[in-house]
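K.L.:
give me coordinates for this.
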Amino acid sequence: MSWTETAASTLENEYVRLRPITPEDREPVRAIAMDPEIWRYFVSLVETDADYEAYFDASLADHAAGRRVVFVITDKASGRVAGSMSFGNLAEADARIEIGWSWLGKDFRGHGINRWAKYLLLEHAFERLGAERVEFKTDELNEQARRGLRNIGAVEEGTMRSFNFMPGGRRRDAVYYSVLRAEWPEIKRQLESGPKVHTGARA
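P.N.:
This next block holds a predicted model:
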C-alpha cells in the first residue's frame, strides 16, 4: 500500500486517539474551532461560520485527494474532540514526510495532548511507513510552537525567508525543524520517560 493509504490509520495510546477525519466530525470540531487564538499563526483564518465551513471542506478535500492525511484528535481523559493534526507533503520516494496543520482547542492546551499526538505520528512515520526524515515548519513569530518542537526533540534547521502570504498580507518567515530516523530511538525514549499522568482537559 502507498503511504497515503497506510498513513490514514487510527493511532492511540492511553492519552489520545488520532483517527482520519470524516464528514461527521464537522460539528464536534466546530465546537472548539471558533477561538481566534488558534488561527493567530495559521495560514487559514477562521473568524466566521463561513470561514469554518471553508476550512473544514478543504480538510476533507485534501484528505480525500491524498494531499494530506488529516487526523482528528480525541482527548481520552474527557472523551472530547481536542483538535487536529496532519501528515502532509508525503514524499514517499524520498522517505520524507511533514507533520503539521496542528491546533488544539483552548481547553486542551497544556495537558500533554500535543506531545502525545506528535509522538504517535512520529512513531507511525518511522516504524510503519519507513520514513527517513520527518519535518515540521512554523511561523518564525510563533514562539510557543517553536518551543514545543524543541521540547519533542526536533532540530531547528533554518529559516525560509518570505515563505508565504498570511491572512492580512504579511509574508511569513518559516522555520524548519526535523527528526531523522537515526535520532528517533533516543527521542522516543525521552518522550516515553516524560510525565505519565495526564491531567485531562475540562469536561
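
K.L.:
alpha carbons only for contacts and neighbour counts from here, please
P.N.:
Will do.

K.L.:
next secondary structure after the helix or strand residue 120 falls within?
P.N.:
If you go by DSSP states H and E, residue 120 is part of helix 113-124. Next in sequence after helix 113-124, counting helices and strands by DSSP H and E, comes strand 133-139.

K.L.:
what angle separates whichever helix or strand comes after that following strand from strand 133-139?
P.N.:
Remark: after strand 133-139, the chain's next helix or strand is helix 143-151, criterion DSSP H and E. Interaxial angle, helix 143-151 versus strand 133-139 (axes from the mean of the first three to the mean of the last three CA atoms, to 10 degrees): 160 degrees.

K.L.:
and the nearest residue to residue 83 once chain neighbours are set aside, what is it in contact with?
P.N.:
Nearest non-adjacent residue to residue 83, counting by CA to CA, 6 or more residues apart in numbering: residue 104, 4.2 Å away. By CA atoms under 8 Å, 6 or more residues apart in numbering, the contact list for residue 104 reads 38, 82, 83, 84, 114.

K.L.:
to compare against the first, here's the next sequence to fold:
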Amino acid sequence: MALHAWIKPILLQGSYAVLEPLSHLRNQEFIDSLNDGELWKLWYTWIPKPENLEAEINRRLDLQVKGSMIPFSVIDKATNKAVGMTTYMNIDSQNKRVEIGSTWYRKSVQRTALNTECKLMLLTHAFEDLNCIAVEFRTHRFNRKSRNGIERLGAKLDGILRNHMIMADGVLRDTYVYSIIANEWPVVKKHLTHELQKNR
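P.N.:
Alright, predicted model coming up:
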C-alpha cells in the first residue's frame, strides 16, 4: 500500500455517525460539545478547554501534514453536528500499524451506538483498506472508563509502560497499551456489528 493511502484524509460514513476530515468549520459545535460535561476537567486525560480548541485543531492538522496523524471530526447524523474528535495517530505505514486515539466525545453521546460505530468504521478501514497487521489503543492507568471501553471492543492488553509520560501538571503517567491484531479482526468485527444491531 502506497504511503499516500495511509496519510490521505478520508470520509467514513455510518448509520449513526460520519467521520469527516478535521477542520475549523465546526469550531462552535466543538465548543458546545466540550461544554457538555466540562470535559477538560478530567485530570487523567488531555481534552482542550474551549479557549484552546483552535490551537488543538492546528496541532492535529500539523501532524497530518507531517504524515503521522489523520484527524477526524465526529459528526452525529441525527443532528448533523460535531460531537467530538478522533484520530489515526502514530501512523507506521512501513510496519502497517496505526493507533486510534486522541479521542473525545461530548458527554451526551458517550457509551452510545455512535461511539461503537466510529470504532467499527476506523477498524474496518485500518484492517480492510490499509491492511494493517495491528491497531493500537493507549490510555492512562486511571482512565478506567477508557480502559473498559477499549476492552469491550475486544482489544487485548499488551502491557503497561510505567512512567511513560510527564503530564502537563508534572504528574507521571503509566500508559496501558492495548491492540487488536489482524487475525483477531473477524471476531472483533462480528462482535461490534452485533452490538450495533442491538440498537436498531
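
K.L.:
and the TM-score between them?
P.N.:
Once superposed, chain against chain, the TM-score is 0.90 (TM-score structural alignment, normalised by the length of the second structure); 196 aligned residues with a CA RMSD of 1.9 Å.

K.L.:
circling back: so what secondary structure elements neighbour the helix holding residue 120 of the first structure?
P.N.:
Secondary-structure packing of helix 113-124 of the first structure (3 or more CA pairs under 8 Å, 6 or more residues apart in numbering; DSSP states H and E): strand 11-12, strand 16-20, strand 96-104, helix 184-192.

K.L.:
export the ones you listed to CSV and tack on distance to residue 147 of the first structure?
P.N.:
Shown next, in CSV, are these (distance: least, CA to CA, whole Å):
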stretch, distance to residue 147 of the first structure
strand 11-12, 24
strand 16-20, 21
strand 96-104, 14
helix 184-192, 15
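
K.L.:
closest to residue 170 of the first structure out of these?
P.N.:
strand 96-104 (18.7 Å; CA to CA).

K.L.:
what about the longest helix in the first structure?
P.N.:
Longest helix in the first structure, counting residues (DSSP state H): helix 49-65.

K.L.:
how about that one, which residues are buried there?
P.N.:
The neighbour-count check on helix 49-65 of the first structure (16 or more other CA atoms under 10 Å) flags 52, 56, 59, 60, 63 as buried.

K.L.:
also stretch 123-143 of the second structure?
P.N.:
The neighbour-count check on stretch 123-143 of the second structure (16+ other CA under 10 Å) flags 123-124, 126-127, 130, 132-141 as buried.

K.L.:
which residues are in contact with that stretch?
P.N.:
Identification of contacts with stretch 123-143 of the second structure by CA under 8 Å, 6+ apart yields 1, 5-6, 44-45, 95-101, 146-147, 150, 173-182, 185, 189.

K.L.:
and the residue with the largest distance to the centre of the second structure, how far from residue 164 of the second structure?
P.N.:
For the second structure, the residue at maximal distance from the C-alpha centroid (CA atoms, centre = their mean) is residue 170, at 24.5 Å. To residue 164 of the second structure, residue 170 of the second structure is 12 Å away according to CA to CA, to the nearest Å.

K.L.:
check residue 199 of the second structure too.
P.N.:
Residue 199 of the second structure sits 38 Å away from residue 164 of the second structure, going by CA to CA.
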